[in-house]
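*Asks:* Have a look; sequence and predicted model below, questions after that.
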Amino acid sequence: MRAIAAITLSAALVALVSLSPAAAAEPSPELTYWPETDLPITVVGGAAWVATELAKKGLAPASCRWCAVGRLDASVRDAVVWRGNPDTAHDLSNVTVLGVAPASALGLTALAAWHDGRSENITADLLIVTEAMVVAMDLNQLTKYVVGRQRPYAHFGNDDVLCSHGGCSPPVPHDADLSFFSGHTTAAFSLAAASGTVASMRGYRAAPWVWAQGMAIAALSGYLRMAGDRHYLTDVLTGAAVGSAAGVLIPYLFHGPRPGVAGPDTRSFRLSIAPAHGGAGVGVAGHF
């Protein structure tokens, strides 16, 4: 998977560099951005998600509340699950969502700003993208604990999953009834949609590449969750819908340009990077 990640980012960099730099890019719109508000929301929301993961034993339902499986979910599950090695798909989905998807979304957004000569936007852009993902994941976590849907490997008694770690029991304690909806898919689609939305709102020339790369990776993550027998089709589709909605609406509704509204914007907080004695120097300036 390191090779996949390297190829993904290399292809993105080649695509950005290949864009014609003949005409200077128009100055990108300033987005509404309050670091004193957006940063705490992101940090507290992320901490809340981590806390609920650590407290899974007390929060997860003792048994499934949603145990039945519809015909569509059952038929798709039979068609796509990796027989004999579903854990390989599960591992690949972890690498994709925890590594490739954030590296692509955040990296391409930063590269798009840099390529257009708007490096001062990078800090705000990345925080907005991360904020959208955190909000989507908190909503996902709350829904999982409330709904209590049984995972497919548990419902169908898939020994390739249950007996693959030295004992025939759920591979992750207290996790067998947290299927709805897919957190991996939610994270990947929220990152893809938020990075694409921010790039489009800024008017970056590389915005189409940001959208295409992010959505392709997100779709792959959803497929791998089903191939690993961790989620049903409806889990994945719901995660894609919620993640995409959060990724589009949070930047658009809360961070879009507000003509005539006074207040801090992206120029109130800047991160600069410059060569220094064979290395790099980092500087932060702004109003805090």
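*Replies:* Thanks, I have the structure now. These numbers come from a predicted model, not from an experiment.
*Asks:* Please count neighbours and contacts with C-alpha atoms only from this point.
*Replies:* OK.
*Asks:* List the contacts of T109.
*Replies:* 122, 125-126, 195-196, 198-199, 210 (C-alpha atoms under 8 Å, 6 or more residues apart in numbering).
*Asks:* which of the residues you listed tops the neighbour count?
*Replies:* S195 (34 neighbours; other C-alpha atoms under 10 Å).
*Asks:* Confirm for me that that residue is in contact with A132.
*Replies:* No. Using C-alpha atoms under 8 Å, S195 is not in contact with A132; the gap is 9.4 Å.
*Asks:* Which residues are in contact with each of these two?
*Replies:* G247.
*Asks:* Okay, and the nearest residue to A206 once chain neighbours are set aside sits in which element?
*Replies:* In space, and not counting its chain neighbours, A206 is closest to A112: 5.5 Å by C-alpha to C-alpha, 6 or more residues apart in numbering. Using DSSP states H and E, A112 sits in helix 101-115.
*Asks:* can you give me the helices in the chain?
*Replies:* 2-18, 35-54, 56-59, 71-80, 86-95, 101-115, 122-147, 152-155, 159-162, 183-202, 207-227, 233-255 (DSSP state H).
*Asks:* thinking again about what came up before, next, find the distance separating the residue nearest to A206 from G214.
*Replies:* 13 Å (C-alpha to C-alpha, to the nearest Å).
*Asks:* Find the nearest non-adjacent residue to R151, please.
*Replies:* S179 (4.9 Å).
*Asks:* Contact partners for that neighbour?
*Replies:* 144, 148-152, 230-232, 235.
*Asks:* Included below, for side-by-side comparison, is a second structure:
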Amino acid sequence: MRRHPLLVPSALAAALALAAVPAPARPAPADLQVNVAADGAVTAAAFAAALGVRLLERDLLPVSCRWCSPGRLDAWAHRTLAWKTASRAATASDLLGVGVPLGATAALAVPDLAAGAPRRAAEDALLVAEAVSIATLGTELVKVGTDRIRPDAWDGSGPVHALDSRLSFWSGHTATAFAAVAAAGTIATLRDAPAAPWIVGGGAAAASAVGYLRLAADRHWATDVLAGAGWGTAVGILVPLLHWHPIAHVRLMPSPGGIAGEF
């Protein structure tokens, strides 16, 4: 077969032209629109309301507990997971319960500050705080409403008549830890942050450790921890999503029937 003399140069020119075409741009990350005044007010109001419920617990709780005995799962976990030195687990859970939200916030804010974006760092921290405050308020309301006895009060190893002994459901430590981690992970994912997988994975492990330590401290039943984790995760995901406004890319092009749009 005879080869046309212009075929090779033409093919080479076409290949060079295709190589010169830039690759499709990566979609821009989501835009989180934060109103500092409004979100700050929601955060402060939720924290204040949670504190108000806590101060009124003595008046809100009935004379005797409403939920006074565990089910099979809770009884088994109580026998299996509670430490003999429960006070050590309680101290560890208190420290980790504070450290996990702070660590999740720092995982977002520090890269923002390093990138020269202090406003974004403040907005991210505010969204995490907002999720934690809402999770805390919901927890306080449910604790008073369910009036569940704590494991150490049920078995007599802890204070039986203390007001706090009837605020077991659900675990506040677990709820706030998961709310902070879920919020930070969702924000990092929506912003397409390189550290997003580490925040989600590491944060989930740390928050789970908080829940386990509350069981080991004999301060919560297994269902308290599971419910707190579910509530905190739901709030932590929902708060950033309510501020999410994906950046749409629209391109108009001619079509046989007129003009078509590509999104």
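*Replies:* Alright, I've got the coordinates. Everything numeric in this text was worked out from a predicted model, so none of it was measured.
*Asks:* coming back round to it: in the second structure, what residue corresponds to the residue nearest to R151 of the first structure?
*Replies:* Using TM-score structural alignment, the equivalent of S179 of the first structure in the second structure is S168.
*Asks:* Trace A180 of the second structure over to the first structure, please.
*Replies:* Per TM-score structural alignment, A180 of the second structure is aligned with L191.
*Asks:* Tell me, how many residues neighbour its match?
*Replies:* Neighbours around L191 of the first structure, by other C-alpha under 10 Å: 35.
*Asks:* tell me the contacts of it?
*Replies:* Neighbouring residues of L191 of the first structure by C-alpha under 8 Å, 6+ apart: 101-102, 105, 129-130, 132-133, 214, 243, 247.
*Asks:* Let me have these in CSV, adding neighbour count and distance to L9 of the first structure as columns.
*Replies:* Below are these laid out as CSV (neighbours: other C-alpha atoms under 10 Å; distance: C-alpha to C-alpha, whole Å):
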residue, neighbour count, distance to L9 of the first structure
A101, 26, 10
P102, 22, 11
A105, 28, 10
V129, 29, 18
T130, 26, 19
A132, 26, 22
M133, 30, 20
G214, 29, 11
G243, 32, 22
G247, 33, 21
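*Asks:* Number of residues surrounding R2 of the first structure?
*Replies:* Neighbours of R2 of the first structure under the rule other C-alpha under 10 Å: 10.
*Asks:* Any idea which residue is closest to the centre of the second structure?
*Replies:* Relative to the mean C-alpha position of the second structure, the nearest C-alpha, by C-alpha atoms, centre = their mean, is the one of A182, at 1.7 Å.
*Asks:* From what I see, it and V239 are in contact.
*Replies:* No. Here A182 of the second structure lies out of contact with V239, judged by C-alpha under 8 Å, at a distance of 9.6 Å.
*Asks:* can you name the two of the contacts of S179 of the first structure that are farthest apart?
*Replies:* Within the contacts of S179 of the first structure, K144 and P152 form the most distant pair, 14.5 Å apart (C-alpha to C-alpha).
*Asks:* Please name the residues that touch A227 of the second structure.
*Replies:* Residues near A227 of the second structure by C-alpha under 8 Å, 6+ apart: 169-171.
*Asks:* Could you export those to JSON lines, including columns for distance to A248 of the second structure and neighbour count?
*Replies:* Below are the contacts of A227 of the second structure laid out as JSON lines (distance: C-alpha to C-alpha, whole Å; neighbours: other C-alpha atoms under 10 Å):
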{"residue": "F169", "distance to A248 of the second structure": "43", "neighbour count": "27"}
{"residue": "W170", "distance to A248 of the second structure": "40", "neighbour count": "28"}
{"residue": "S171", "distance to A248 of the second structure": "40", "neighbour count": "29"}
